[in-house]
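> Sequence and predicted structure, then a few things I'm wondering about:
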Amino acid sequence: MTSNPANRPDNAAVDDTTFSLMSSLRFDPDLPSAASIYAKDSYPKPHDSPYYLLRHHQNRLLQAATNFKWAKAVAFLQPPLESFAETLDTFIPDHSKAWRLRIVIDAEGECAVDVHPATAWPLRCMFLPTSFDDLSSLSGSFPWRLVIDSVPTAPSQFTSYKTTSRGHYDAARRRVGISSPTDTVEALLFNLAGEVMEGSITCVYFRRRTHNHHRREEEGSKAEWITPPLSSGGMISVSRQYALDHGFCTEQVIRVDELVDGERCLISNGVRGFMPAILDLGTSR
């Protein structure tokens, strides 16, 4: 079972609706065949969908709409997954090509989808990794550099739910020196209590830590990787949910003061899947 977002004073309905809900994903006609090769028994249904983790995207958007008490958005997102896919289909210019989609839903339940050509990408990355080294071999741009932010980020509804209100992520990216979306660098955010939250555009995974107060959980799990619980303030992530559902990782609080410079990590999101990263503690300090 996964943790819930932290109980925060701003968890009531938000009256300001100048923001919209958002989810980004990859559409790829080769995804179903790749899933049958690399993840036949460990990829969520529907296996024949060209939309990456589509059910998780719909669920995430629905959770956000419910949290913000946007009744019209909830009504739009509640129909069966097939109806949601049919809506997205109307925005795809050419179903024989790969696309990067940015789904945006406002308080009135209106859905817009920004569609851009997807860059060439090893589809093996879209599925649970077998090892850090195998993942690193899939692209010349791997591993990425994961740089810890220089200041903490306060958890809020806008760190728990993905929306167009992303100033806190943009600020973190600027502080660690990311100047372009093509940079193979990610910012690592932490909260006011010194707990790791997430990356600016990814969720994060670290090798399992061992603490006495976690001994019982560790005895019941053989997962090699851990990811911060939602109670630390990070976002509900589709790829993180995929990894948790299939036992690739478990949740554990990860403190900044226990991070190790140069350690091997993983990062993931709904557009690129899973990527290897090396933790760099020196750049922003």
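Yep, that arrived.

> alpha carbons only for contacts and neighbour counts from here, please
Fine.

> In three-state terms, how would the nearest residue to residue 122 once chain neighbours are set aside be classified?
With Cα to Cα, 6 or more residues apart in numbering as the criterion, residue 122 has its nearest non-adjacent residue at 6.5 Å, and that residue is residue 138. At residue 138 the chain is in coil, as set by DSSP: H, G, I helix; E, B strand; the rest coil.

> dropping in the other structure now:
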Amino acid sequence: MSGHFNGGTSQEDERDQYVYTSIRYDRRLVNSEQNTAASCNKPCPFYMLEHHWTRLQVAKWSTFFFTDDRPRPNSGGPAVLLQVLMNAIKKWHEDHPGERPEALRVRLRAFVGGKMSTQINHPLKSVPMSALFPKSFTRSPEGHEKPEWTIVLDVQPTEPGEGTMFKTSDRCAYGRARGAAGIMDYMTPKEVLLYTPSQEILDGSICTPYLFREGCWVTPSSSVGGLQGTTRRWALENGLAVEGAISIDSLVDGETIWLSNAVRGYFCGIFQMREPPREALSEEMVKELDRQRFTYTQSIV
């Protein structure tokens, strides 16, 4: 493995450019055949490990940031990535004696120059295994209660580019969209859908969206320019959804939209129509979002 690893994130690290991935550590996953299949066919406590390794290999070749002569980020092989993550879990347990949570959220950053670092903020809520590996999506949420999550449309379009295609330290577009939607932290059960100047759904701010269109579940096509998430890849490979163009004009107030990410798995929310102005944000809001940009960046999955 090139570079070196540390178990924390320094202020100096925060100023450096990096690609990253967030992954769920869940003790139950070791016994999951589906997770084994998504982790290089080896039992693993990390959610879809192989897909995270692939994400890092692809993202490190983006040119948006890494234009100098320093070595590009390098996560090594899947076995190296697994060892780095296991070291992070071991250190967390050493720092929290007596605690044995079922699941933890681990963020791994790969910096220009080869260094990697990890960060674990807090334990995660338990979710059923069916939420990590669903067999299908349903249009009507199960049970009598409405889904906890609310989903809204962004107030202005986002121009696709490497900043939306790769998960890097630049999350400005996503932070702006979350701020404009009133989402100030990661714990709020609310998502905002970003869209392109051509009026197509681009991505969610922290989740991949899936919408029911013409008889099947559709996620934004890779050609639109959004992030190619790990759970998105699994959903496509297992026939839960297909790629396609989704116009914002097709959104219906109250419709069920499924979401997924590599920390929470798969879950659904209800789209809430709103009629905000789509012109540029006010100067005051832009200043406020800039002030809170660091907070937004830390809260993104």
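Received, thanks. None of these values were measured; they are calculated from a predicted model.

> Contacts only, for the residue nearest to residue 122 of the first structure.
By Cα atoms under 8 Å, 6 or more residues apart in numbering, residue 138 of the first structure lies in contact with 122, 124-125.

> which ones are touching residue 266 of the second structure?
Neighbours of residue 266 of the second structure in contact, by Cα under 8 Å, 6+ apart: 131-134, 258-260.

> swap in residue 98 of the first structure?
Applying Cα under 8 Å, 6+ apart, the residues near residue 98 of the first structure are 26-29, 117-119.

> Mind doing that once more with 7 Å?
Going by Cα atoms under 7 Å, 6 or more residues apart in numbering, residue 98 of the first structure touches 27-29, 117-118.

> hey, where'd the strands end up in the stretch 1-150 of the first structure?
If you assign secondary structure with DSSP state E, counting those that start in this stretch, the strands in the stretch 1-150 of the first structure sit at 21-27, 99-105, 111-117, 144-148.

> Could you tell me where the shortest one falls in the second structure?
Yep, that's strand 144-148 of the first structure we're talking about. Structural correspondence for strand 144-148 of the first structure: residues 149-153 of the second structure, per TM-score structural alignment.

> And for the counterpart of residue 22 of the second structure in the first structure, the neighbour number?
When the first structure is aligned by TM-score structural alignment, residue 22 of the second structure is paired with residue 24. Neighbours of residue 24 of the first structure under the rule other Cα atoms under 10 Å: 21.

> Excluding covalently adjacent residues, which one is nearest to residue 24 of the first structure?
Closest residue to residue 24 of the first structure apart from its sequence neighbours, by Cα to Cα, 6+ apart: residue 102 at 4.4 Å.

> Show me the helices in the stretch 201-301 of the second structure, by range?
230-237, 283-291, 293-299 (DSSP state H, counting those that start in this stretch).

> circling back to that earlier point, need the contact partners of the match of strand 144-148 of the first structure.
Residues contacting stretch 149-153 of the second structure (Cα under 7 Å, 6+ apart): 189-194, 268-273.

> Can you tell me which of these are buried?
The neighbour-count test (16 or more other Cα atoms under 10 Å) applied to the contacts of stretch 149-153 of the second structure identifies 190-194, 268-271 as buried.

> Residue 91 of the first structure is nearest to which of the strands of the stretch 1-150 of the first structure?
In terms of Cα to Cα, the element of those nearest to residue 91 of the first structure is strand 111-117, at 6.6 Å.

> about what we covered before: turn the strands of the stretch 1-150 of the first structure into a markdown table, columns for distance to residue 53 of the first structure.
Listed next are the strands of the stretch 1-150 of the first structure as a markdown table, based on distance: least, Cα to Cα, whole Å:
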| stretch | distance to residue 53 of the first structure |
| --- | --- |
| strand 21-27 | 8 |
| strand 99-105 | 13 |
| strand 111-117 | 16 |
| strand 144-148 | 23 |
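
> of all these, which lies closest to residue 233 of the first structure?
Residue 233 of the first structure sits nearest to strand 144-148 of all the strands of the stretch 1-150 of the first structure, at 15.7 Å, using Cα to Cα.

> After superposing, tell me the mean distance of the helix or strand following that closest one to the second structure.
Sequence order places helix 157-160 as the next helix or strand after strand 144-148 of the first structure, per DSSP states H and E. For helix 157-160 of the first structure, the mean deviation from the second structure after alignment is 0.4 Å (mean Cα distance after the TM-score superposition for the first structure).

> one step back: ok, now which ones touch the residue nearest to residue 24 of the first structure?
With Cα under 7 Å, 6+ apart, residue 102 of the first structure has these contacts: 22-25, 113-115.

> ok, 6 Å please
23-24, 113-114 (Cα atoms under 6 Å, 6 or more residues apart in numbering).

> so how far is residue 271 of the first structure from the equivalent of residue 188 of the second structure over in the first structure?
Matched to the first structure by TM-score structural alignment, residue 188 of the second structure sits across from residue 183. Distance, residue 183 of the first structure to residue 271 of the first structure, by Cα to Cα, to the nearest Å: 15 Å.

> between these two, which one's more packed in?
Using other Cα under 10 Å as the criterion, residue 183 of the first structure and residue 271 rank with residue 271 on top: 23 against 12.

> Looks like the more buried one contacts residue 27 (just checking).
No - with contact defined as Cα atoms under 6 Å, residue 271 of the first structure does not reach residue 27; the gap is 8.6 Å.

> which of the contacts of residue 102 of the first structure count as buried?
In those, burial by neighbour count holds for 23-24, 113, counting by 16+ other Cα under 10 Å.

> if we can go back for a sec, how about TSV for the contacts of stretch 149-153 of the second structure, with distance to residue 152 of the second structure added?
Shown next, in TSV, are the contacts of stretch 149-153 of the second structure (distance: Cα to Cα, whole Å):
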residue	distance to residue 152 of the second structure
189	12
190	8
191	6
192	5
193	6
194	9
268	13
269	10
270	9
271	6
272	5
273	6
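
> which of the residues you listed lies closest to residue 180 of the second structure?
Among these, residue 192 lies closest to residue 180 of the second structure (Cα to Cα), at 9.1 Å.
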